[in-house]
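S.K.: Sequence unavailable; structure follows:
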């Protein structure tokens, strides 16, 4: 698998949503993400969720595009008093540097660190992406993970202004 030399992030277009939905159905991606919606196959819930996201002025949402293909999406959103980042790539794009590039580009759009992220403790790929972008593990949480059907731990990671895009 070759790495992509560069990618872009752009505003989400309605035509991207079907690809996002298909990515969400991948059993391995669901297992890796762990903390997913109750029923990833529920298209009505998916559409309602994305309608809410796209109509929110508080969420910065982008599509990750590689060589003209919709590779996934990335978002920064309020979570309590904090800003959190989340991303999802189609499995065919894993391990090719897209998540790291997309996250670095997204971090340039967010002006108010600290920024937080969460990753299942065994999701080594996602943890590595976050750490490459300057995030540090600051805690652990245990909660029910729909993608695993059981309680599991997740790391809480934090990016401060002095760590951004190191």
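M.R.: Good, I have the coordinates. This structure is a prediction, so every number in the text was calculated from the model and none was measured. Numbers count the residues shown, from 1 in each chain.
S.K.: all contacts plus neighbour counts: C-alpha atoms, from now on.
M.R.: Noted.
S.K.: burial count for residue 158?
M.R.: The local packing count at residue 158 equals 22, with neighbours defined by other CA atoms under 10 Å.
S.K.: List of residues touching stretch 92-102?
M.R.: The set of residues that contact stretch 92-102 without belonging to it, under CA atoms under 8 Å, 6 or more residues apart in numbering, is 1-4, 6-9, 64, 66, 71, 74, 87, 89, 125, 129-130, 132-133.
S.K.: Buried residues, it. List them.
M.R.: Of the residues in stretch 92-102, those scored as buried under the neighbour-count criterion (16 or more other CA atoms under 10 Å) are 93, 94, 97, 98, 99, 100, 101, 102.
S.K.: Got another one to weigh against that:
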């Protein structure tokens, strides 16, 4: 997710619908995107089970990102211990148009809970830039509390509103 470039005027959010899942599956299955995000793609059965679990959980906030009426990605927020996390995934065909930045800005207006945290691969410059544009800052103190990653992927922790 690069997030750079001109903002797309047609970005909006809505609740996730069953018909979105095929597109969202393809987004996370993109090997280039998965490598940049440093997040392994799920097989279809794993993906469907994961999304079914998320959609049943009333504490999880999920949104589909639409860009000019097309499913462009998803955003979510969930509790993890004492942290409230956010995450997003934008399909590669929408990178570089400001879709992720505009969608996250809209989402932050919907979700009043603060602080919000985001974990991002240190090598994912596009996603880091999106978070910074939306007011997130590195949380070095939280990073120091995190255990060494088992998968060897260096992650930064960003926070909005302490």
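M.R.: Noted; the coordinates are in hand. Not measured: the values here are computed from a predicted model.
S.K.: Go ahead and build a ChimeraX selection from the buried members of the contacts of stretch 92-102 of structure 1.
M.R.: The ChimeraX selection below is limited to those of the contacts of stretch 92-102 of structure 1 classed as buried (16+ other CA under 10 Å):
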select :7,8,9,64,66,71,74,87,89,129,130,133
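S.K.: the helices in structure 1, which residues?
M.R.: 17-24, 27-33, 43-54, 98-107, 124-132 (DSSP state H).
S.K.: Point out the most buried one among those helices.
M.R.: The densest packing among the helices of structure 1, expressed as mean neighbour count by mean count of other CA atoms under 10 Å, is seen in helix 98-107 with a mean of 21.
S.K.: mean deviation (superposed) between that helix and structure 2, please.
M.R.: Plainly put, helix 98-107 of structure 1 ends up 0.6 Å away from its match in structure 2 on average once the two are laid over each other (mean CA distance after the TM-score superposition for structure 1).
S.K.: What lines up with residue 84 of structure 1 in structure 2?
M.R.: When structure 2 is aligned by TM-score structural alignment, residue 84 of structure 1 is paired with residue 85.
S.K.: Its match contacts residue 120, correct?
M.R.: No - if you go by CA atoms under 8 Å, residue 85 of structure 2 and residue 120 don't touch, sitting 11.1 Å apart.
S.K.: need the longest strand for structure 2.
M.R.: For structure 2, the strand that runs over the most residues, judged by DSSP state E, is strand 70-80.
S.K.: List the buried residues in that strand.
M.R.: Residues of strand 70-80 of structure 2 classed as buried under the neighbour-count rule (16+ other CA under 10 Å) are 71, 72, 73, 74, 75, 76, 77, 78.
S.K.: what's the mean deviation for it versus structure 1?
M.R.: Here strand 70-80 of structure 2, set against structure 1 after superposition, deviates by a mean of 0.4 Å using mean CA distance after the TM-score superposition for structure 1.
S.K.: Residue 130 is in contact with residue 158 of structure 1, correct?
M.R.: No - with contacts counted by CA under 8 Å, residue 158 of structure 1 stays clear of residue 130, the gap being 9.1 Å.
S.K.: Please report the distance of the aligned residue in structure 1 for residue 15 of structure 2 from residue 103 of structure 1.
M.R.: Alignment of residue 15 of structure 2 against structure 1 is given by TM-score structural alignment, with residue 11 as its counterpart. Counting by CA to CA, to the nearest Å, the gap from residue 11 of structure 1 to residue 103 of structure 1 is 15 Å.
S.K.: about what we covered before: once you drop chain neighbours, what's closest to the match of residue 15 of structure 2?
M.R.: Setting aside the residues directly before and after it, residue 11 of structure 1 is nearest to residue 62 in space (CA to CA, 6 or more residues apart in numbering), at 4.9 Å.
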